[in-house]
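Student: My questions concern the predicted model and sequence given below.
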Amino acid sequence: MASPFHFNYAIICRIPQSFAARSIRPKDCGEVDIEKAREEYETIREVLKNCDVNLIELQEDENYPDCCFVEDCAVVIGGTALITRPGDSTRQGEVGEIRRVLKQDMRLIVKEVGDAKATLDGGDVLFTGKEIFVGVGKRTNSQGAKAVADAFSDHVVSLLDIKGSELEHLKDGFSMAGREIMAVAPGTDCTLILKKMQEVASCQYKVMQLDSRRAVDMLYVNGRLIHHVRNEMGDHSYGELMKAADPDLKRHEMQVNHLSANGRAISRMVLPFLKLKHYKHIISSLP
């Protein structure tokens, strides 16, 4: 039986020079020092290695400034990968190399979004280990969300309307901080989405309420939690994380200020997955 948060491979992508000038970021993000961004990328790379993850590192493509945000290009659960169709049309060419790696090199079961009108970003898909939530909003439409439900029909898939929120992606406001622990960003919009989520959820989660959206940016992998350093999270969020997390949980803190987009960088930079010789259903041990 495989744990839903156990991964032995991850796809990452180097930072293109064009990232500094043309990446899709809020206007208030400030200047990006490309060399510092690349140093932060190397930190993520080394941390993943320390988490017992084999890395597949893609060459940067100057035609796609956001190519380092590989999370948006596929949704991988168990031995199945769904290739997405990013909501920003300028990013749709990024999926080709991801598809090739997952299908030809890793030989996963690769599915495609069939509806030509569908849009789907991986950042709108939250897998809790037990079920899947898909945010329908700025980057993912209802047809894209249906593609997730069709591809992962052995899981409960719930659609959440996030169009009225400030979130670019569902995972800008929600992430898994451990087994059954959900980190939630502040704001009335996130509170309303959480309420919708709890109404349709098939199991209960411990909610860790944080006071900054950047603090929600974390990655739970192989019994370890990768998150921002204290000065990027804020004292309150850092304290909540210390209280909520398992005391035996190994944590990796990192500073990724120059890679941050919409306050989130760590989870967007990594596409983790489990590669087995013979796939069995990924069984959750959550109640």
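Tutor: Sure, I can see it. No experiment lies behind these values; they were computed from the predicted model shown.
Student: from here on, contacts and neighbour counts on C-alpha atoms
Tutor: Will do.
Student: got the contact list for the longest helix seen in the chain?
Tutor: Secondary structure of the chain per DSSP state H: the longest helix is helix 34-50. Outside helix 34-50, the residues that touch it by C-alpha atoms under 8 Å, 6 or more residues apart in numbering are 14-15, 17, 19-20, 54-55, 252, 254-259, 266.
Student: which of the residues you listed count as buried?
Tutor: 14-15, 17, 19-20, 55, 252, 254-259, 266 (16 or more other C-alpha atoms under 10 Å).
Student: ok, structure two:
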Amino acid sequence: MSDQSFRFSHAITRRPGASITAGLRAVDTGAPDLALMLRHHQDYIAALRETGATVVELDPLEAFPDSVFVEDTALCLPEGAIVMRPGAPSRLGEAAEMAPQLRRLYSEVVQVETGFIEGGDILVTEREILVGSSARTNAEGIAELVRLTAPWGRTVREVATPPGVLHFKTDCSLLDAETILATRRLDASGCFAGYRVIHVAEGEEAAANSIRFNDLVLTPAGFPRTAEALDKAGYDLRQIGNSECAKLDGGMSCLSLRFTPQ
């Protein structure tokens, strides 16, 4: 069985800048501590490199406080990269900054021109691309994704993001070709029919935003019951501090673009 949805040769990250304290957030729980965030960010990069992947570290973009969350700027598939059109107006320029980086690594880079869509709403599995409609991703943006991925033979399926949840992947992540980690509230929608689902522990919903990267599962620290369930299921875990990114609604998937360019 193919495993291109979780085995990668490359990742792109961007160091957070001092302007991160002005980042977007649904609820203000205090300004993030930049020094601590940088330490967590280096732990994250070290875990990616541990798998043998090439990790590109981009410099901070002070003009864009949320630019550490690079996943929202693009969708990277083996066939090519798609530059997104973020739904938050203050983040539109981040995608334009990412495009030249992708062109250095990909022979084909295309761009969403209408509507809005962010990478945090897109979950790629071996059989399909799931896209959650949300406050940041609308029907027009999803239609653009369908159009752009059709030449690559990709199937796109629109699903609903739970009310009050920022991104679809806030509540789920891919663990392997057949298994998804998800909150009960998201799984209750039936969007994962046909997959094996492992639920995060009650009260540990933030742990749903983890990533499978080669042989590791990177999960945010501080969610012991979910970590125990993943360990029992046979996954090799790396628990990474995420307290500061969480203040800006960010998680493990948000911090990198993960891909194997052809």
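Tutor: Looks like it came in fine. Note that the structure is predicted; figures quoted are calculated from it, not measured.
Student: Out of the contacts of helix 34-50 of the first structure, list just those in helices.
Tutor: Counting by DSSP H, the contacts of helix 34-50 of the first structure contribute 19, 20 to helices.
Student: residue farthest from the centroid of the second structure?
Tutor: Centroid-distance maximum for the second structure: residue 232 at 24.3 Å, with C-alpha atoms, centre = their mean.
Student: which position in the first structure aligns with that residue?
Tutor: Using TM-score structural alignment to pair residues, one finds that residue 232 of the second structure aligns to residue 243 in the first structure.
Student: got it, and residue 127 of the second structure?
Tutor: By TM-score structural alignment, residue 127 of the second structure lines up with residue 130.
Student: ok, now how distant is its match from residue 207 of the first structure?
Tutor: 16 Å (C-alpha to C-alpha, to the nearest Å).
Student: between those two, which one's more packed in?
Tutor: Legend: neighbour count by other C-alpha atoms under 10 Å for residue 130 of the first structure and residue 207, higher for residue 130 (20 against 16).
Student: so that one touches residue 155, yeah?
Tutor: Yes: using C-alpha atoms under 8 Å, residue 130 of the first structure is in contact with residue 155, at 7.5 Å.
Student: ok, residue 150 of the first structure - how many residues close by?
Tutor: 15.
Student: and if you look at the one 4 residues further on?
Tutor: Residue 154 of the first structure: 10 surrounding residues under other C-alpha under 10 Å.
Student: Could you grab the helix/strand/coil label for it?
Tutor: coil (DSSP: H, G, I helix; E, B strand; the rest coil).
Student: Next one: residue 259 of the first structure from residue 39 of the first structure, what distance?
Tutor: 10 Å.
Student: What lies in contact with the helix or strand encompassing residue 238 of the first structure?
Tutor: Using DSSP states H and E, residue 238 of the first structure sits in helix 235-244. For helix 235-244 of the first structure, contacts defined as C-alpha under 8 Å, 6+ apart pick out 181, 208, 209, 210, 211, 212, 215, 230.
Student: So the second one belongs to a strand, correct?
Tutor: Yes: counting by three-state DSSP, one finds residue 208 of the first structure located in a strand.
Student: Which position in the second structure pairs with it?
Tutor: That one, residue 208 of the first structure, aligns with residue 198 by TM-score structural alignment.
Student: again with the first one
Tutor: When the two structures are superposed using TM-score structural alignment, residue 181 of the first structure falls opposite residue 179 in the second structure.
Student: excluding its backbone neighbours, what's nearest that match?
Tutor: Among residues not flanking residue 179 of the second structure along the chain, residue 196 sits closest, at 4.6 Å (C-alpha to C-alpha, 6 or more residues apart in numbering).
Student: ok now do the one you found, which residues does it touch?
Tutor: 178, 179, 180.
Student: The last one contacts residue 174, correct?
Tutor: Yes: under the contact definition of C-alpha under 8 Å, residue 180 of the second structure touches residue 174, with a separation of 4.6 Å.
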